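*Asks:* I'd like to go over a predicted model; first the sequence, then the structure.
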Amino acid sequence: MKNITLVLGASENTERYSNKAIKKLLNHNHNVKAIGNKIGEVNGVTINKGLVAFNDIDTVTLYLNPTNQKPYYDYILSLKPRRVIFNPGTENDELQHKLNEAGIAFEEACTLVLLSTNQY
C-alpha cells in the first residue's frame, strides 16, 4: 500500500467529488481514511465523524469550503501531513498561511485530475 490519504469532507453521495476521490484513490492502490459530517462507508472505507487521531497521514485532500475548514485547522496541523490538497472551491489563504508556518506543503489542485495524469 502507498501512503495514506485522508479525505476530509467525505460523503456517501456518489455525486460528490469526495466520493469519487475515495474510489479513484482506491483504484490507484492508495490507503484511504475519511472524515465526513456523518458516519458512512464508501467501497469499504469507513467515513468517520469527528477528529480521529490517525497516524502516518501523508496527504490531506480537502472537500470542505473554507468556512467549514475552520474547526479542522488545528486537527490538520496535528496530523503533520506531508501535503494538503485544496480541491477546486476549497482554496483558503488563512489555512495556507498556517500550513506554510508549520512547514507543510500544499497545492491548489484537483485530486481526480492528479490521479488521472499520474501526478498524485
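*Replies:* Thanks, I have it. Nothing here was measured: the structure is a model prediction, and the numbers come from that model.
*Asks:* CA only for contacts and neighbour counts going forward, please
*Replies:* OK.
*Asks:* May I see the buried residues of the helix or strand harbouring residue 112?
*Replies:* Under the criterion of DSSP states H and E, residue 112 resides in helix 111-116. Using 16 or more other CA atoms under 10 Å as the test for burial, helix 111-116 gives 111-112.
*Asks:* Okay, one more to line up with it:
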Amino acid sequence: MPKKTLVLGASLNESRYSNIAIHRLRARSIPVVAFGLREGKVVDVTIDTDRQDYSDVDTVTLYLNPKRQQEYYEYIIGLKPRRVIFNPGTENMEFVSLLRENGIESEIACTLVLLSMNKY
C-alpha cells in the first residue's frame, strides 16, 4: 500500500508545482494530506491551513523557500516522516542537518520527476 505524503506549501493555483504534485500523487493512488495558506480542495485533497497532527506520514514534500521553512522545523520533525523531499528552490542544508540528527532522510529532488521516473 502506498505511504502517505504531506504536501507542505500546497496551492490552489493549478499552475503551481505543489498543485500539480497533488494531482500526480493522487493519480497514482498515493494518500495525500496538504498544508497551505488558503483552504480549499485539490482533486480530493483538502488543504489545511492549521497545522495538523497527521499520523503515519511517510514523506513530506516541501514547496516552501528555506526562510519560510524555519517555522516548520519542529513541526515536521515531530511528524516523524521517513523522508523529506526538497523540491527545486527549497534546498536548505541547515534543515537537512537537523533532519539527519533526528534520523529522518532527506532528498534534494523534484517530486514530479521522481514520480515520472517511477522512483518515488
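*Replies:* The structure has been received and is ready for your questions. As the structure is a computational prediction, the values presented were derived from the model and not from experiment.
*Asks:* quick revisit: hmm, who's touching the helix holding residue 112 of structure 1?
*Replies:* By CA atoms under 8 Å, 6 or more residues apart in numbering, the residues outside helix 111-116 of structure 1 that reach it are 20-21, 24-25, 28, 61, 85, 87, 120.
*Asks:* mind running it again at 7 Å?
*Replies:* Contacts to helix 111-116 of structure 1, defined as CA atoms under 7 Å, 6 or more residues apart in numbering, come from residues 21, 87, 120.
*Asks:* Report the mean deviation for that helix after fitting onto structure 2.
*Replies:* With mean CA distance after the TM-score superposition for structure 1, helix 111-116 of structure 1 departs from structure 2 by a mean of 0.3 Å once superposed.
*Asks:* can you give me the strands in structure 1?
*Replies:* 4-8, 31-36, 40-42, 45-49, 57-62, 83-86, 105-108 (DSSP state E).
*Asks:* The fourth one vs structure 2, mean deviation?
*Replies:* Meaning strand 45-49 of structure 1. Once fitted to structure 2, strand 45-49 of structure 1 is off its aligned match by 0.3 Å on average (mean CA distance after the TM-score superposition for structure 1).
*Asks:* I'd like the distance between the residue nearest the centre of structure 1 and residue 99 of structure 1.
*Replies:* Taking CA atoms, centre = their mean as the criterion, residue 61 is the residue nearest the geometric centre of structure 1, at 2.4 Å. Separation of residue 61 of structure 1 from residue 99 of structure 1 (CA to CA, to the nearest Å): 14 Å.
*Asks:* cool, residue 43 of structure 1 as well?
*Replies:* Using CA to CA, residue 43 of structure 1 is found at 31 Å from residue 99 of structure 1.
*Asks:* repeat for residue 77 of structure 1
*Replies:* As judged by CA to CA, residue 77 of structure 1 and residue 99 of structure 1 stand 7 Å apart.
*Asks:* that older thread, out of the contacts of helix 111-116 of structure 1, which end up buried?
*Replies:* The buried subset of those - by 16+ other CA under 10 Å - is 21, 87.
*Asks:* Now intersect the contacts of helix 111-116 of structure 1 with the helices, please.
*Replies:* Secondary structure from DSSP state H places residue 21 of these in helices.
*Asks:* tally of neighbours for residue 52 of structure 1?
*Replies:* 12 (other CA atoms under 10 Å).
*Asks:* Under the alignment, what does it map to in structure 2?
*Replies:* Residue pairing (TM-score structural alignment): residue 52 of structure 1 is matched to residue 52 of structure 2.
*Asks:* quick one: the residue in structure 2 sticking out farthest from the centre from residue 77 of structure 2, how far?
*Replies:* Here structure 2 reaches farthest from its C-alpha mean at residue 101, the gap being 19.5 Å by CA atoms, centre = their mean. Residue 101 of structure 2 sits 10 Å away from residue 77 of structure 2, going by CA to CA.
*Asks:* If anything else comes up later, I'll come back, but that's it for now.
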